[in-house]
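just to be clear, the model below is a prediction. Sequence and coordinates:
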Amino acid sequence: MTTNIVVIGMGYVGIPMAALLADVEDFYVTGIQRRSKRSGWKIDCLNSGKNPFEGNEPGLDQLLERVVKNKKFQVTDNYDVITKADFVLIDVQTPVDDQKKPRYESLKEVSKLLAPHMKKGATVIIESTLAPGTTDNIVLPLLEKHSGMKRGEDFYLVFSFERVMPGKLIEYITDFPRVIGGGCDKANENAKFLYGKVVKKELQVTDTLTAELTKCIENTYRDVNIAFANEMALVVEDFNKIFESYLCSV
């Protein structure tokens, strides 16, 4: 039996995930992308089996070409395709504004748009980076309001954050452990079934809030390390200047 998957957001997270899932036997994937002036061109690009990213992404070119050729993957701007989806993955941008506050306009918009089309029993998975509490306090109410369904009874909601790195998009999905934060055992079970087809490492199951916290802590740890490395580079640069001055004096 075919498992139908919809991935919303054809960016650095959505495209490699969609392509990997589409390469799984009995999986069929549809990507949803806004037909905007800035990024609408990706629809035709991806439907022709081409990689829209600049730079080298090992394995992605061949993967996209194969899944499109095999009629396992297509991209549209029409949310009607969600009516058949067993899984809906949300991979939209969640940037911060000038005040360093998260901007969830895209997240809210797609939540409202997808909800009326969800079929009973569908699993919605958010892969975008979110502040702790966002899944339950922002996304869940929108999905329930606009679908008329209840989480855990009619549909399932999971937060499972991405770990991607430009230049290593495929590797960072397949070769890193995956944290799965569902609202109930069935949600986690569904997510494990999906990710187990493409992730080679451990699938770590937890609750939604813990998964959101884990992503924020990981990002903070990385940010601190980068900042520390930069400070050390500045210190070394200053010492080099002092040493050069000393040599000139000698």
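Ah, there it is.

can we go C-alpha only for contacts and neighbour counts from here?
Noted.

ok, now which ones touch residue 244?
Counting by CA atoms under 8 Å, 6 or more residues apart in numbering, residue 244 touches no other residue.

tell me the gap between the helix or strand hosting it and the middle of its chain.
Using DSSP states H and E, residue 244 sits within helix 208-249. Relative to the chain's own centre, helix 208-249 is displaced by 27 Å; criterion: CA atoms, centre = their mean, to the nearest Å.

repeat that for stretch 110-126.
16 Å.

what of stretch 169-178?
With CA atoms, centre = their mean as the basis, stretch 169-178 stands 12 Å off its chain's centre.

residue 96: neighbour count?
11 (other CA atoms under 10 Å).

next: residue 137.
10.

now do the spatially closest residue to residue 14 that is not a sequence neighbour against residue 9, distance only.
Using CA to CA, 6 or more residues apart in numbering and skipping residues adjacent in sequence, the residue nearest residue 14 is residue 91, 5.4 Å away. For residue 91, the distance to residue 9 equals 5 Å [CA to CA, to the nearest Å].

same check on residue 185?
Residue 185 is 27 Å from residue 9, by CA to CA.

looking at these two, which one has more neighbours?
The neighbour count for residue 185 versus residue 9, taken as other CA under 10 Å, is higher for residue 9 (24 against 15).

would you mind confirming that that one is in contact with residue 88?
No - the pair residue 9 / residue 88 is not scored as a contact, 10.9 Å apart, by CA atoms under 8 Å.

can you list residues touching both of the two?
With CA under 8 Å, 6+ apart, residue 9 and residue 88 have no common neighbours.

comparison target below:
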Amino acid sequence: MPADLAVLGLGHSGLPVAQAAVVAGIETIGYDADEETVAGINAGRPPAGGALTAAAVRRMISRGFRATTDPEVLGDVRTALICAPTSLGPDRALNLDAVRTAAHALASRLRPRTTVVLESAVYPGSTEEFLKPLLEEGSGLRAGRDFHLAYSPSRFDPGSRRYGYANTPKVIGGLTPACTERAAAFYGRLAAKVVRARGPREAETTKLLETNFRQVNIALVNEMAVFCHDIGVDLWDVIRCAETKPFGFQAFRPGPGVGGHSVSIDPNYLAYRSRSLGYPLRMVELAQEVNGRMPRYVCQRAAELLNEHGKSARGARVLLLGVTYKPDLPDQEGAPAREVALRLKQLGAQLSFHDPYVKEWQVADQPVPRADSLYEAAASADLTVLLQHHRRYDLQGLAAKAQLLFDTRGASPTGAAHRL
């Protein structure tokens, strides 16, 4: 059955935009080359660590959505969104292989007047320099004349109860003004507000600015956490006071590291791109360095706490709480918990973990025992470390049960735990 929309890549960003389209009444098909992913989605199971629940996927299926590995369906759509994942290669350059594969699948089936939008995280210039030639060579059509081409950064915030697809403005940058308008007309069916960029490069760079704004500000507050601990100042109270300022300040909070699908990648490829132009983006690289040091700092603090209570890290029983990158989600992409665990193991600690969203967890290809009874595990552990604050955790109750609680998220009641 023909569809109005094809979403290429059914991962972290692709499946949510497909869901938004289905909700808006758009006949949508999902394309992914991974057979296991496609079979799972069609059976009502989201990909492991995905942003959607099984119930949400089943509702999509009930409304006519389907996933396929057959690229022939791409020739019947009016709009195609490329949401293929990107990652860093060994040389720290951005790996666009998945985008290339999706482009090849689409190009030979591309029809005139189709609107193609890239949503993958890419460096500025990718839509014009990388995607456009692939589509034109494979289709014999010209972008901006025979088909419309644009870029729109993904802004999906998984797990958010406040912001969804409909109430988050979409930024659109087209190859030509007509391309922008065609893409804007499509996204206007999904989101209440569409913001037009001057072109695809501006839209691509918008994503980088948004991501690095968060990265740099988290780095600042992480440095403040170390500084305040050393001088005996309660940083969490400092933040509470500072965020009362109604202008010129936005509160960020420290943590054991920075994770997620874009945060750990965007600063690296932005820095890589800038170095290739002859100058580094020093603040971005420094922020990455600062945030990258936090797992090591967390382990240092953990060892100090054990020592202060007459115990050594070697042989200590340490319980890690929350191993995902974001609260109340199963996604572990880029989560600092794995590095924290690895460093604690190197110190000789005996690890266990608990996470209501993760049943099995490995570090350095070795399984970490899962605590079935949270309170019993906290009571028997020499140190309990909160790495991610899921809503299911009663931190007041945990503080009462745990021998020693180290809260890296500042989520526990004042005085109930040792905070980062």
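Looks like it arrived, so ask away. Small disclaimer: the values here were computed from a predicted structure and weren't measured.

rewinding a little: need the counterpart of the residue nearest to residue 14 of the first structure in the second structure.
If you follow residue 91 of the first structure across to the second structure using TM-score structural alignment, you land on residue 83.

same deal with residue 136 of the first structure?
By TM-score structural alignment, residue 136 of the first structure lines up with residue 128 in the second structure.

what about that match, distance to residue 118 of the second structure?
Distance from residue 128 of the second structure to residue 118 of the second structure, by CA to CA: 11 Å.

out of the two, which sits in the busier spot?
residue 118 (25 against 19).

the alignment partner in the first structure of that one and residue 88 of the first structure, how far apart?
With TM-score structural alignment defining the correspondence, residue 118 of the second structure maps onto residue 126 in the first structure. Separation of residue 126 of the first structure from residue 88 of the first structure (CA to CA) stands at 8 Å.

show me where the first structure has its helices.
14-22, 41-47, 60-69, 105-114, 134, 140-147, 169-174, 185-195, 208-249 (DSSP state H).

most tightly surrounded among those helices?
Of all these, helix 14-22 has the most neighbours on average by mean count of other CA atoms under 10 Å, namely a mean of 25.

quick one, it and helix 185-195 angle?
Orientation check (axes from the mean of the first three to the mean of the last three CA atoms, to 10 degrees): helix 14-22 of the first structure against helix 185-195 gives 90 degrees.

so which elements touch helix 14-22 of the first structure?
On a contact count with 3 or more CA pairs under 8 Å, 6 or more residues apart in numbering; DSSP states H and E, helix 14-22 of the first structure meets strand 3-8, strand 27-32, helix 60-69, strand 73-76, helix 169-174.

and for residue 237 of the second structure, the neighbour number?
Residues near residue 237 of the second structure, counting by other CA under 10 Å: 10.

check residue 2 of the second structure too.
Neighbour count for residue 2 of the second structure, taken as other CA under 10 Å: 14.

contacting residues for it?
By CA under 8 Å, 6+ apart, the contact set of residue 2 of the second structure is 73, 76-77.

so can I have CSV of those residues showing distance to residue 159 of the second structure and neighbour count?
Compiled in CSV, these are given as follows (distance: CA to CA, whole Å; neighbours: other CA atoms under 10 Å):
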residue, distance to residue 159 of the second structure, neighbour count
73, 31, 18
76, 33, 17
77, 30, 20
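
which one among those gets closest to residue 67 of the second structure?
Nearest to residue 67 of the second structure among these is residue 73, at 10.3 Å by CA to CA.

so which of the helices of the first structure gets nearest residue 77 of the first structure?
Using CA to CA, the helices of the first structure put helix 41-47 closest to residue 77 of the first structure, at 7.9 Å.

how big's the offset between the closest one and the second structure?
Here the mean offset of helix 41-47 of the first structure against the second structure after fitting is 1.6 Å, by mean CA distance after the TM-score superposition for the first structure.

mind listing what residue 28 of the first structure touches?
Residue 28 of the first structure is in contact with 2-5, 21-22, 72-73, counting by CA under 8 Å, 6+ apart.

try it again at 10 Å.
Contact analysis of residue 28 of the first structure by CA atoms under 10 Å, 6 or more residues apart in numbering lists 2-6, 18-19, 21-22, 67, 71-74, 85.

residue in the second structure paired with it?
Counting by TM-score structural alignment, residue 28 of the first structure lines up with residue 27 in the second structure.

could you do residue 213 of the first structure as well?
Using TM-score structural alignment, residue 213 of the first structure pairs with residue 205 in the second structure.

same check on residue 238 of the first structure?
Alignment of residue 238 of the first structure against the second structure is given by TM-score structural alignment, with residue 230 as its counterpart.

for that match, list the residues it contacts.
Residue 230 of the second structure sits next to residue 224 when contact means CA under 10 Å, 6+ apart.

ok, it to residue 398 of the second structure distance?
Taking CA to CA, one finds residue 230 of the second structure at 26 Å from residue 398 of the second structure.

before we move on, what about residue 53 of the second structure?
28 Å.

hmm, back to that, any idea how far the match of residue 136 of the first structure lies from residue 200 of the second structure?
Between residue 128 of the second structure and residue 200 of the second structure the computed distance is 8 Å (CA to CA).

between the two, which contacts overlap?
In contact with both residue 128 of the second structure and residue 200: 149-151, 174-175, using CA under 10 Å, 6+ apart.

among those residues, which lie within strands?
Applying DSSP state E to these, the entries found in strands are 149-151, 174.

what's the farthest-apart pair in these?
Taking CA to CA, no two of these sit farther apart than 149 and 151, at 7.3 Å.

mutual contacts of these two, please.
116-118, 127-128, 173-175, 179-180, 183, 200.

residue contacts, the spatially closest residue to residue 164 of the first structure that is not a sequence neighbour?
Leaving out its chain neighbours, the residue that sits closest to residue 164 of the first structure by CA to CA, 6+ apart is residue 172, at 5.2 Å. Residue 172 of the first structure makes contact with 16, 162-166, 199, according to CA under 10 Å, 6+ apart.

mind running it again at 7 Å?
The contact partners of residue 172 of the first structure, by CA atoms under 7 Å, 6 or more residues apart in numbering, come to 163-165.
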